[in-house]
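**Q** Dropping the sequence and predicted coords here.
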Amino acid sequence: MSTARSHLIDLSPLKASPAFARMWIGSVLAGIGGQLTIVTVMLHVFALTGSTFAVSMIAVAGLVPMILAGLYGGMLADAFDRRRVALIAATVTFASTGLLAALTWTGAETIWWLYVLSIINSAANSVGMATRTAIVPRLIPRDLLAAASALNGVAFGLTVMAGPALAGILVALTGYGWTYTIDVVLMLSMFLGLWTLPSLRPEGEVVRPGLASLVDGWRFLRRASNIRTQYVMDIIAMTFGQPLVLFPALGTVLLGGGAVTTGILTAAVAVGTFTSSLFSGRVVQYRWHGRGIERAVEAYGASIMGFGVVLLIGAFSAPATEKLPNVGLIVAACILLAASGASDNVSSIYRNTMMQASVPDSMRGRLQGVFIIVVAGGPRVGALYAGTLASLTTLWFPPLLGGFLVIALVALLARRSTRFRAYDAENPEP
């Protein structure tokens, strides 16, 4: 392979496993639809209430159900056929999104319906994500796991890049009903990717779902210091460096542009994720994953702090409106958000590979359940942090302070975790 091509993404997992390729394609299409609904619900709630705090409460309300579903879903994935568990979770998500579309078309939607159905979607997605991630190491060899994580970064980038941008445009042009309906149609592709998988029962000793299974997983996690450290680093980053909940207000009262700006800002994060995945050839070859996670999370914090500086400048600039947005500041914000997406994706590649390579198959579902709780729960706590602090202060303060806290806390944690910094992908140890 030439030096130039060695920087490009490795497509070997798609060639090595048709089953993985089908599941990957289904996840991309269904993920785009899921992002349509996530952003549309945010816009819908903001339109009904005019409150950033009410938008943040969508994420907060789903936190406890998501945690319980992730834990129990992980136990299910370690006890039953993972293909069947993933199919059931996808069915619940499909049904709840269909009901959301039906209520909107009939004009029967309320703020409480939006909350309840968002909670159901969150819980079902938690189970589905934990199970699908636990499936991947059974479909491809260990030496391709990092490349598969980079491909999942491409999938995430595509979904978050296309979904929010389309949501902003569709809501502005057609309203909420059509956007939810498109998600229902796109969800069908997930069933194709899962339905064609072989039966995938867990290997090794099987522990039935329940307290014994949960305790068994907790004991393993207590011994797995590398896994615990990456969890804590991700929680820090997502708690203090997740400004997504601010985007509807930024498009309305600070940067201008309305729903379209909300979609563009959200998509900018995915542009960084997608681009960094496309040029991940050298990233997946780096063997010191602990150091890679540390440096990537610190770069993430710096990007979010820079985003806060841009908003601070906007607060003292000429007022922007939906028809007269501050284009210069929107571009600057998008560049920094793209940098945050790229940094988070590099961290995610190493974190996923560490999880899949160092955790035994009999424990993988439960640990993936905890991992999904960390990945998805952190942003929800972050939504509460950003929404509450913005309500008490101003829109630019949460990312400015949060980015600084991410850098400082992760640097401190890394200095105290020498085993994590020495983690070697060629000799994976949890």
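**A** Cool, the structure landed.
**Q** all contacts plus neighbour counts: C-alpha atoms, from now on.
**A** OK.
**Q** Around the closest residue to residue 205 other than its chain neighbours, how many other residues sit close by?
**A** Computed as Cα to Cα, 6 or more residues apart in numbering, the closest residue to residue 205 that is not its neighbour in sequence is residue 362, at 6.3 Å. Here the count is done by other Cα atoms under 10 Å, and residue 362 has 20 residues near it.
**Q** quick one: contacts for residue 362?
**A** 78, 202-206 (Cα atoms under 8 Å, 6 or more residues apart in numbering).
**Q** what about 6 Å?
**A** Neighbouring residues of residue 362 by Cα atoms under 6 Å, 6 or more residues apart in numbering: 202-204.
**Q** closest to residue 239 among those residues?
**A** Nearest to residue 239 among the contacts of residue 362, counting by Cα to Cα, is residue 202 at 32.9 Å.
**Q** Show me what the helix or strand in which residue 76 is found is packed up against.
**A** Here residue 76 is covered by helix 63-77, with elements defined by DSSP states H and E. Here helix 63-77 touches helix 111-139, helix 361-392, going by 3 or more Cα pairs under 6 Å, 6 or more residues apart in numbering; DSSP states H and E.
**Q** Included below, for side-by-side comparison, is a second structure:
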Amino acid sequence: MTETARPSLPRNRPRNRPRILADLTPLRTSVHYRRLWFGNTISWIGQGMTTLAISLQVYDITRSTFAVGLVGLFSLVPLVAFGLYGGAVADTVDRRRLGLVSASGSAVLSAALAAGAFAGFEHVWFLYGVVALQAVCAAVNSPARSAMIPRLLPPEQLPAANALNSMTTTSGFLVGPMLGGLIVGFAGYQSAYFIDAVAFSASLYAMWRLPSMRPDRAVGAKKASVLEGLRFLATRPNLRMTFFSDFCAMIVAHPRALFPAVAVAWYGGDARTTGMLAAAPALGALLGGVFSGWQGRIRRHGLAILFAVGAWGTAIAVFGLTRNLWLGLFFLAVAGCADTVSMVFRNTMMQVAAPDEMRGRLQGVFIVVVAGGPRLGDFLAGSVADLTSPTVTVTGGGIACVLALGLLALRWRGFARYDARNPTP
């Protein structure tokens, strides 16, 4: 190309102006990704509404907090059990079709909840059954949907896409329950469930417009097994480290289960204080997605993950030492922001460094880690706090997270040298 043929930059836009806000390039360049992102965002908000509505309805029927707690168990077990299987299926069939079928199943289940509520069918085991089936659909849908993204965008746009996806997830956690509470309060459970069922149409339409998404290489059903995916992961130290680093944060330094006790003992608060503590990491995660424009310039993804997980552990440790509520909320928000940064680069490494025929299974493992890790962290934090104190548990967990991460980084030194321009799994 000659010098005169080169397109000129806009005069009012500096060539190297640093980007601060989220990079919207994936939304501008790929109409398929844009539809999928908007559809998923609407669906996640609808699912957040349903999640809260089910908890409220279970409590309304039983007046038991234990019964409400079982909702999480009925969701977790199928999610973990079918997450790995769903990833294996995603590596054998057309991922577009698998996404359509599983999302349609979730929509039908939301419609069943609405029909039951309209009919006055108030049986807690019906709600538990729907929750379990919804978790199965999600466990099958998520690996297929995540494995589609690298087929829609070039590798250099994947960090931006994963940051945008993190905003979708966080919006579902924040906006969905708030809308769900308002809608249930004004119009009843049936309205929340019905809106969720209708909201799935956006995701279904986006997937319907996608091209065929079969894996790059034809993989037989026997080869595309869960064990094959785990054996692949066992021989790929950089990909394996993405999971180990997340374990350091989500299992060793995860104080969520202690928020009710901490709200009273440290801040003299009540249920509203507990809600603020729970919302602070989510708000930080959302801000981490909104101000993610800088992430596209990072090439050392492994090093970025180490810094982010180290920041999580440090923020949690300092949170355990502060007795000022607003300062505590600030450090929890910092931890949430660091978690988003870690998630963006971990997901990008899996999408780029793994071959296409393995992406579904690795995303299945990712689901198990994301779903199971925090629950194990809740159990560990509660057990240690009973033996010691919340202060020792929270601060000690944050310090242990940083130390464990450092030992892992020393054991697998190549992880810090991982370069996105030459991805090595």
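**A** Now that the structure is in, tell me what you want to look at. Everything quoted here is computed from the prediction, not taken from an experiment.
**Q** Show me what the residue nearest to residue 205 of the first structure lines up with in the second structure.
**A** Following TM-score structural alignment, the counterpart assigned to residue 362 of the first structure within the second structure is residue 357.
**Q** ok, now how distant is its match from residue 221 of the second structure?
**A** 12 Å (Cα to Cα, to the nearest Å).
**Q** what's the burial count for residue 386 of the first structure?
**A** Count around residue 386 of the first structure with other Cα under 10 Å applied: 31.
**Q** The spatially closest residue to it that is not a sequence neighbour: neighbour count?
**A** The shortest distance from residue 386 of the first structure to any non-neighbouring residue, by Cα to Cα, 6+ apart, is to residue 398 (5.3 Å). Close neighbours of residue 398 of the first structure, defined as other Cα under 10 Å, add up to 25.
**Q** With residue 23 of the first structure instead?
**A** Counted with other Cα under 10 Å, the neighbours of residue 23 of the first structure add up to 22.
**Q** got it, and the one 10 residues further on?
**A** Using other Cα under 10 Å, residue 33 of the first structure has 28 other residues around it.
**Q** go on, residue 323 of the second structure?
**A** Other residues close to residue 323 of the second structure by other Cα under 10 Å number 14.
**Q** what about it, is that helix, strand or coil?
**A** Secondary structure, DSSP: H, G, I helix; E, B strand; the rest coil: residue 323 of the second structure is coil.
**Q** and if you look at the one 4 residues further on?
**A** Of the three states, residue 327 of the second structure takes helix according to three-state DSSP.
**Q** Pull up the gap between it and residue 299 of the second structure, please.
**A** 33 Å.
**Q** For the two, indicate the residue with more neighbours.
**A** Neighbour totals were compared for residue 327 of the second structure and residue 299, and residue 299 leads with 18 against 13 (other Cα under 10 Å).
**Q** That one -> the first structure?
**A** Counting by TM-score structural alignment, residue 299 of the second structure lines up with residue 287 in the first structure.
**Q** again with residue 26 of the second structure
**A** Using TM-score structural alignment, residue 26 of the second structure pairs with residue 13 in the first structure.
**Q** Other residues contacting the helix or strand encompassing that match?
**A** For residue 13 of the first structure, the host element (DSSP H and E) is helix 12-16. The contact list for helix 12-16 of the first structure, computed with Cα under 6 Å, 6+ apart, reads 21, 148.
**Q** and with 7 Å instead?
**A** By Cα atoms under 7 Å, 6 or more residues apart in numbering, the residues outside helix 12-16 of the first structure that reach it are 20-21, 140, 144, 147-148.
**Q** So which of those are in strands?
**A** Residues of the contacts of helix 12-16 of the first structure located in strands (DSSP state E): none.
**Q** most surrounded residue in the residues you listed?
**A** residue 148 (29 neighbours).
**Q** ok, now how distant is the closest residue to it other than its chain neighbours from residue 271 of the first structure?
**A** Excluding its sequence neighbours, the residue lying closest to residue 148 of the first structure (Cα to Cα, 6+ apart) is residue 13, at 5.9 Å. Noted for residue 13 of the first structure: a distance of 22 Å to residue 271 of the first structure, by Cα to Cα.
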